[in-house]
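[1] fold the following.
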Amino acid sequence: MSQSPSSQSIMPPKLYLLTNDDEFGLLYQKLEAALSTNLIGLLQIRRKQIVSLPNGDAMLYEEAKQIVELANIYEVPVVINDDIELAVKLGVGVHLGQTDGKISDALQVLAPSQIIGRTCHGDIELIKKAKKNGASYAAMGAVFASTTKPNANIVSREQLIEGCQQGIPICVIGGLTAENISELADIPIALVAVVDDIMGLPVDKVAERCYEWQQALSK
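    Okay, the predicted model is just below:
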């Protein structure tokens, strides 16, 4: 039974954690701290600096294998950033930028249960296309300026509202913190993607920040 928009809007968004470029041992500790709170709804493996190394693909595979094993313990679904082939190898989902592969290709090779995300920025036509092509969610951003993408175009409140009216779960990303997320309180967003506001912290602060996020999202 599908939810009506009103019942959907009272569902708090899920916290969607993205990895950063920390040294792997440190990254793993932070992920363990975050996942053990049972507050993470989705995890994306995005390791831009590793991928750019000469043996980056092999390194990423070894890292991702360990991260997926950890996520499985806490029953958190995983998506790989921009790499359908690696997603297939690991048996996880994928998040695709506009130039990083077709949704149709991912659908052909991934298990039906796997999540396929699509970057749509603030473009409503891209959101409609992502829905039509079978994506699980469309990502809109940047919502605020962020340290990871300081030059990204900012998406307006009107664009976010319109995006949420397209019949596909919307993920917001870009400069989001547990404090500024309240500005989006009345928009029926499905996923809130966070990198720096959790992964930028020392290991011993990660769990506490996840709980602060849970409080913010439940409002």
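[2] all contacts plus neighbour counts: C-alpha atoms, from now on.
    OK.
[3] can you pull out the helices in the protein?
    5-9, 24-35, 48-51, 56-73, 84-90, 103-109, 124-133, 157-163, 196-199, 203-218 (DSSP state H).
[4] which one of these lies closest to residue 177?
    Comparing these by their distance to residue 177 (Cα to Cα), the top pick is helix 196-199, with 5.7 Å.
[5] packing partners of that closest one?
    helix 203-218 (3 or more Cα pairs under 8 Å, 6 or more residues apart in numbering; DSSP states H and E).
[6] and the helix it packs on with helix 24-35, angle?
    40 degrees (axes from the mean of the first three to the mean of the last three Cα atoms, to 10 degrees).
[7] reformat the helices of the chain as JSON lines; add mean neighbour count and distance to residue 96.
    Output for these, formatted as JSON lines (neighbours: other Cα atoms under 10 Å; distance: least, Cα to Cα, whole Å):
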{"stretch": "helix 5-9", "mean neighbour count": "12", "distance to residue 96": "25"}
{"stretch": "helix 24-35", "mean neighbour count": "18", "distance to residue 96": "22"}
{"stretch": "helix 48-51", "mean neighbour count": "15", "distance to residue 96": "14"}
{"stretch": "helix 56-73", "mean neighbour count": "16", "distance to residue 96": "17"}
{"stretch": "helix 84-90", "mean neighbour count": "18", "distance to residue 96": "8"}
{"stretch": "helix 103-109", "mean neighbour count": "16", "distance to residue 96": "8"}
{"stretch": "helix 124-133", "mean neighbour count": "17", "distance to residue 96": "10"}
{"stretch": "helix 157-163", "mean neighbour count": "18", "distance to residue 96": "18"}
{"stretch": "helix 196-199", "mean neighbour count": "21", "distance to residue 96": "20"}
{"stretch": "helix 203-218", "mean neighbour count": "17", "distance to residue 96": "25"}
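[8] following up with a second sequence; could you model it the same way so I can compare the two?
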Amino acid sequence: MNRMERLTACRLYGIVDLGYIPEDQLIPVSKKLLAGGLGILQLRAKNHAPEHIERMGRQLAPLCREYGCLFIINDYPEVARSIGADGVHLGQEDGKLEAARSLLGPDALIGRSTHSPEQALGGFREGADYIGFGPLFPTGTKPGRQAIGLEHIAGVQAQLPEDFPVFCIGGINKATLPAVLDAGATRAVIVSWLLTHPDITGTVEAVRRRLGEA
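    Okay, here's the model as predicted:
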């Protein structure tokens, strides 16, 4: 399968976020995520220099390839290109998507964070390969970002092509996942619940089954 086909097959999107784990746990935690069959993993390291992120990415990229997992860099297209990552994820304030596409080429995966139905449709129209939609609930991953709730999930997905990946994000955990799915979500980004769980691998496997991926 090519990258887009592999992305479309993914229902669970993992993020190894240095806001939740210390750097010396980057590889051990990533291995636990990957052992659960995770299909896409993003490195997120806010407030770290691009050069530092590149060094960490060079450790993660071959590990993800070993496990057959897509590897995404948050925020920095130049780093993604330098280390041969599968793509980059951009926030609303991270520049135009076409600039990243020009740098990374047509086969790279480019995601966009969106926080409203208008932004979600805008992300699709500007050529994103997938979008993150949220935060659905208040979350420490995005402090200060107002939660958008569950009411727009089904409507957004109905306005986009059926196979276009919409990954719901923000405060999704064991308690909130059922409501997210009941609201029409088919894909989810889960951060702190996975990273802080005593059984990371088993939880990845269980959530993938719940989402219909495994």
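[9] so after superposing, what's the score?
    Superposed pair, TM-score by TM-score structural alignment, normalised by the length of structure 2: 0.85. Supporting alignment: 200 aligned residues with a Cα RMSD of 2.1 Å.
[10] one step back: of the helices of structure 1, which approaches residue 141 of structure 1 most closely?
    helix 157-163 (8.8 Å).
[11] that closest one maps to which residues in structure 2?
    Mapped onto structure 2 using TM-score structural alignment, helix 157-163 of structure 1 spans residues 150-156.
[12] and what of stretch 57-68 of structure 1?
    Counting by TM-score structural alignment, stretch 57-68 of structure 1 sits on residues 50-61 of structure 2.
[13] stretch 162-171 of structure 1: which residues count as buried?
    163-164, 168-171 (16 or more other Cα atoms under 10 Å).
[14] with distance to residue 106 of structure 1 added, can I get those residues in CSV?
    Output for these, formatted as CSV (distance: Cα to Cα, whole Å):
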residue, distance to residue 106 of structure 1
163, 23
164, 24
168, 18
169, 18
170, 19
171, 19
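[15] hmm, back to that, would you list the helices of structure 1 in a markdown table and tack on distance to residue 115 of structure 1?
    Listed next are those as a markdown table, based on distance: least, Cα to Cα, whole Å:
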| stretch | distance to residue 115 of structure 1 |
| --- | --- |
| helix 5-9 | 20 |
| helix 24-35 | 18 |
| helix 48-51 | 21 |
| helix 56-73 | 14 |
| helix 84-90 | 10 |
| helix 103-109 | 9 |
| helix 124-133 | 13 |
| helix 157-163 | 19 |
| helix 196-199 | 22 |
| helix 203-218 | 22 |
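[16] indicate which one of the ones you listed is closest to residue 145 of structure 1.
    That would be helix 196-199 among the helices of structure 1, by Cα to Cα, at 12.0 Å.
[17] residues in contact with the closest one?
    18-20, 27, 30, 147-148, 176-178, 206, 209-210 (Cα atoms under 8 Å, 6 or more residues apart in numbering).
[18] ok, now with 7 Å
    Applying Cα atoms under 7 Å, 6 or more residues apart in numbering, the contact partners of helix 196-199 of structure 1 are 19-20, 30, 177, 206, 209.
[19] out of these, the closest to residue 111 of structure 1 would be?
    Among the contacts of helix 196-199 of structure 1, and counting by Cα to Cα, the member closest to residue 111 of structure 1 is residue 19, at 23.1 Å.
[20] which one in structure 2 is aligned with the closest one?
    So, by TM-score structural alignment, residue 19 of structure 1 is matched to residue 16.
[21] related to what we said a few turns ago, can you give the contact residues for the match of helix 157-163 of structure 1?
    Residues contacting stretch 150-156 of structure 2 (Cα under 7 Å, 6+ apart): 117, 136, 180, 183-185.
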